[in-house]
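*Asks:* Generate coordinates for the sequence data below:
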Amino acid sequence: MIILGIESTAHTIGIGIVDEHGVLANENDTYTPPQGSGIHPREAADHHILVVSSLLNRALDKAGVRLSDIDAVAFSQGPGLGPALRVGATVARFISARFNKPLVPVHHGVAHIEVAKMATGARDPLVLLVSGGHTMVTAYSGGRYRVFGETMDISVGNCLDMFARFLGLPNPGVPHLEECARRGKVMLELPYTVKGQDMSFAGLYTAAVRLVKEGRRVEDVCLSIVNTAYYMLAEVTERALALLGKRELVLAGGVARSPILRGIMETVASEYSVILHVVPPEYAGDNGAMIAWTGLLAYRSGVRVSIEDSVIRQRWRLDEVPIPWLSGG
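*Replies:* Below is the predicted model:
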């Protein structure tokens, strides 16, 4: 069985091709906004339109297959930026119609989780999903991934990226922000907002900007915002481990590339005697392979969508998605 997957939720357009044994191709191209700017949805979509054809050809060549060889085409149906999502969905619909292939809808967040499990061998983990669009602690229960803590406003990745842009740091922002944080010497007081199992990062960003404008040492502010954000994640992760008794912890999503966050989660895992699995860097950020792999799992479980019903879902919650490949039906 061969599945082609298309990722286009935000700044990355990706084409992945997988079979039951693993990833055959994972070709991605990322839109880089002008220095100091965030992602403009229409500009990201224009970028995706320009590169998707060559990206598709590269993936097919890498996998050694033709479009007629694939069994189904999966696409990121949501959540994400509307114009960007529509590019991937339109390409998927065309392939489905032209080559008479089934169309498989995939939730972007579920794909981050499933590719991390595939790559690390995790079976029934607690998952800390941290990216530009997601910040949540989740685990499978009763047919779905249930959320045991999440951001109440912006994601941790968005918070740190915005602060990096405010400082004028190059893209991608988080690695450069963490490099600055390593030169910090003093932890400054910033809002640490954990309410029950939920977190808030908007006030953290605002307070960090204020400290810089007040003349505080930039390296100290970087140290403070990074550590405050990550220790908020650690607190809710620890509480979820205590509640659920899971023996595995998976760190997934683009921010999982952070060596600072990984070090903090290694401490958490050690304290609770659980195995920490970190998604490999090539599957951490948005990528086509994660859509293709999750599409394979879904397709084998009978998940399909007609072209008429394949409308994108910009605000699709992770805990709304049935997971039949784990529930058995």
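*Asks:* can we go C-alpha only for contacts and neighbour counts from here?
*Replies:* Will do.
*Asks:* Just give me the neighbour total for the closest residue to residue 307 other than its chain neighbours.
*Replies:* Nearest residue to residue 307, sequence neighbours excluded (Cα to Cα, 6 or more residues apart in numbering): residue 93, at 6.2 Å. Residue 93 is flanked by 23 other residues according to other Cα atoms under 10 Å.
*Asks:* cool, the one 4 residues further on as well?
*Replies:* Counted by other Cα under 10 Å, the residues lying close to residue 97 total 13.
*Asks:* Then residue 324?
*Replies:* So residue 324, with other Cα under 10 Å, has 17 neighbours.
*Asks:* list the contacts for it?
*Replies:* With contact taken as Cα atoms under 8 Å, 6 or more residues apart in numbering, residue 324 is in contact with 143, 298, 301.
*Asks:* one more to line up against the first:
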Amino acid sequence: MPGRVRSDPLKNPERPYLAIGLEGSANKFGAGVIKHFVDGTTAVLSNIRHTYITPPGEGFQPRHTALHHREWALQIIQECLVKAGVSMHDLDCICYTKGPGMGAPLQSVALVARTLSLLYNKPLVGVNHCVGHIEMGREVTGAQNPVVLYVSGGNTQVIAYSRQCYRIFGEALDIAVGNCLDRFARVINLSNDPAPGYNIEQEAKKGKRLLPIPYVTKGMDVSFSGILTAVEALTTDKRFRPDGQPKNANDEDIITPADLCFSLQETVFAMLVEITERAMAHIGSKEVLIVGGVGANERLQEMMGVMAEERGGKVFAMDERFCIDNGIMIAQAGLLSFRMGFETPISKSTCTQRFRTDQVHVSWRA
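*Replies:* Modelled structure (predicted):
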């Protein structure tokens, strides 16, 4: 993590510390204020976000998403501070998402963070988006040393901690699982409100047929692009009925959008459970922590729970407040780093679309 380390690390502060986190790596702009108390406890004072939603069948373009973030940044930050009952002067640092993510939206957030830092003379802390998810998950669930399944629109990784680094045991070799689900939602014209993945989940609950589609695991890695191509091809099958209704009384062997959502979800989630179990066996862990936007999917949590129970383990999961991209996770990871003496100089307050989880020095963990 580029930056500098102060000579006076704040491992054991004599007073509470406050941080604001700004997140905008994809189509959500979020801001959150967190407080670390002297006794080691943490309080989420506010966590507000706004989502850029496009029409059905359309994704979100970087330029338009960046414009959304610039339009909403001031309002969201003001609401965040008011709800927390603090001012910018009360904060100890300003944390922002350095990467990974979409270039233009990341740049918009970095610009806002730099401006606030200069206006209020507050230290900056650049945060790895993936580590933000992990640290918020650990804080909310109480998981001690879990295997982490990080699943979102842009990332799919199986992670475990070792020697002050989050090591990647397996990952998607092409597109992320969330991207796979989102793109299929566009193919069948599902709404993007509140999120395409959520609407896939609801549609899958109505599915009745598990159709054969590719299942691709390679050791602890997975691949989703071929699966997406295969399930898209089924929408051109003569048995496919976009409205889910047979054409006549004898038309019983049909494929519905719900069947495709069900089959896609069951297949890709089974792959994720398999590689997570393999990582658990490798490191001897009994805990699984699911983070990232796709981690809010109840079916994924259920399938992972069955596997963990069979191994005498436990799944730690969260709801959409903390799974989906948010500012408080950036504040949490940023403040942990700041208390260990880390700061990001203004001259290095850039962002990068490719900032791997295992590039971060996790100095706050022994």
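*Asks:* quick one on the thing from earlier: show me what the residue nearest to residue 307 of the first structure aligns to in the second structure.
*Replies:* In the second structure, the residue paired with residue 93 of the first structure is residue 114, using TM-score structural alignment.
*Asks:* if we can go back for a sec, most neighbours among the contacts of residue 324 of the first structure, which one is it?
*Replies:* Neighbour-wise, these (other Cα under 10 Å) top out at residue 298, 21 neighbours.
*Asks:* Enumerate every residue touching that residue.
*Replies:* Residue 298 of the first structure neighbours (Cα under 8 Å, 6+ apart): 104, 323-325.
*Asks:* which residue numbers in the second structure go with the helix or strand that contains it?
*Replies:* Using DSSP states H and E, residue 298 of the first structure maps to helix 288-300. Using TM-score structural alignment, helix 288-300 of the first structure corresponds to residues 327-339 of the second structure.
*Asks:* Average offset of that stretch relative to the first structure?
*Replies:* Taken against the first structure, stretch 327-339 of the second structure registers an average deviation of 0.6 Å after superposition, with mean Cα distance after the TM-score superposition for the first structure.
*Asks:* Show me which helix runs longest in the first structure.
*Replies:* helix 218-244 (DSSP state H).
*Asks:* count of residues packed around the closest residue to residue 295 of the first structure other than its chain neighbours?
*Replies:* Beyond its immediate neighbours in the sequence, the residue positioned closest to residue 295 of the first structure (Cα to Cα, 6+ apart) is residue 74, lying 5.2 Å away. Using other Cα under 10 Å as the criterion, residue 74 of the first structure is surrounded by 35 other residues.
*Asks:* For my notes, confirm residue 179 of the second structure occurs in a helix.
*Replies:* Yes - counting by DSSP: H, G, I helix; E, B strand; the rest coil, residue 179 of the second structure is part of a helix.
*Asks:* Alignment lookup: residue 99 of the second structure to the first structure.
*Replies:* Aligned partner of residue 99 of the second structure by TM-score structural alignment: residue 78.
*Asks:* Pull the number of nearby residues for that match.
*Replies:* Residue 78 of the first structure has 27 nearby residues by other Cα under 10 Å.
*Asks:* Spell out, range by range, the helices that occur in the stretch 201-350 of the second structure.
*Replies:* In the stretch 201-350 of the second structure, the segments counted as helices under DSSP state H, counting those that start in this stretch are 225-233, 257-283, 298-310, 320-323, 327-339.
*Asks:* So which of those is the most surrounded?
*Replies:* Most buried of the helices of the stretch 201-350 of the second structure, by mean neighbour count (mean count of other Cα atoms under 10 Å): helix 327-339, with a mean of 29.
*Asks:* is it true that residue 342 of the second structure touches residue 125?
*Replies:* Yes - counting by Cα atoms under 8 Å, residue 342 of the second structure touches residue 125, with 7.2 Å between them.
*Asks:* Give me the more crowded residue out of these two.
*Replies:* Set residue 342 of the second structure next to residue 125 and count neighbours by other Cα under 10 Å: residue 125 wins out with 33 against 26.
*Asks:* did I read that right, the more buried one in a strand?
*Replies:* Yes - under three-state DSSP, residue 125 of the second structure falls within a strand.
*Asks:* What does it correspond to in the first structure?
*Replies:* Using TM-score structural alignment, residue 125 of the second structure lines up with residue 104 in the first structure.
*Asks:* ok, now residue 170 of the second structure?
*Replies:* So residue 170 of the second structure corresponds to residue 149, using TM-score structural alignment.
*Asks:* Its match: what secondary structure?
*Replies:* With three-state DSSP as the basis, residue 149 of the first structure sits in strand.
*Asks:* Find the residue closest to the aligned partner of residue 278 of the second structure in the first structure in space, skipping its chain neighbours.
*Replies:* Here residue 278 of the second structure is matched to residue 239 in the first structure, going by TM-score structural alignment. Spatially, and ignoring its direct neighbours in sequence, residue 239 of the first structure is nearest to residue 197 (7.8 Å; Cα to Cα, 6+ apart).
*Asks:* Residue 145 of the second structure pairs with which position in the first structure?
*Replies:* Residue 145 of the second structure maps onto residue 124 in the first structure, by TM-score structural alignment.
*Asks:* Please give me every residue in contact with the most centrally placed residue in the second structure.
*Replies:* By Cα atoms, centre = their mean, the second structure has its centre lying nearest to residue 292, at 2.7 Å. Residues in contact with residue 292 of the second structure, defined by Cα under 8 Å, 6+ apart, are 133, 150-152, 323-325.
*Asks:* if you set the cut-off to 7 Å instead, what comes out?
*Replies:* Neighbour list for residue 292 of the second structure: 133, 150-152, 323-324 [criterion: Cα atoms under 7 Å, 6 or more residues apart in numbering].
*Asks:* Give me the buried subset of the residues you listed.
*Replies:* 133, 150-152, 323-324 (16 or more other Cα atoms under 10 Å).
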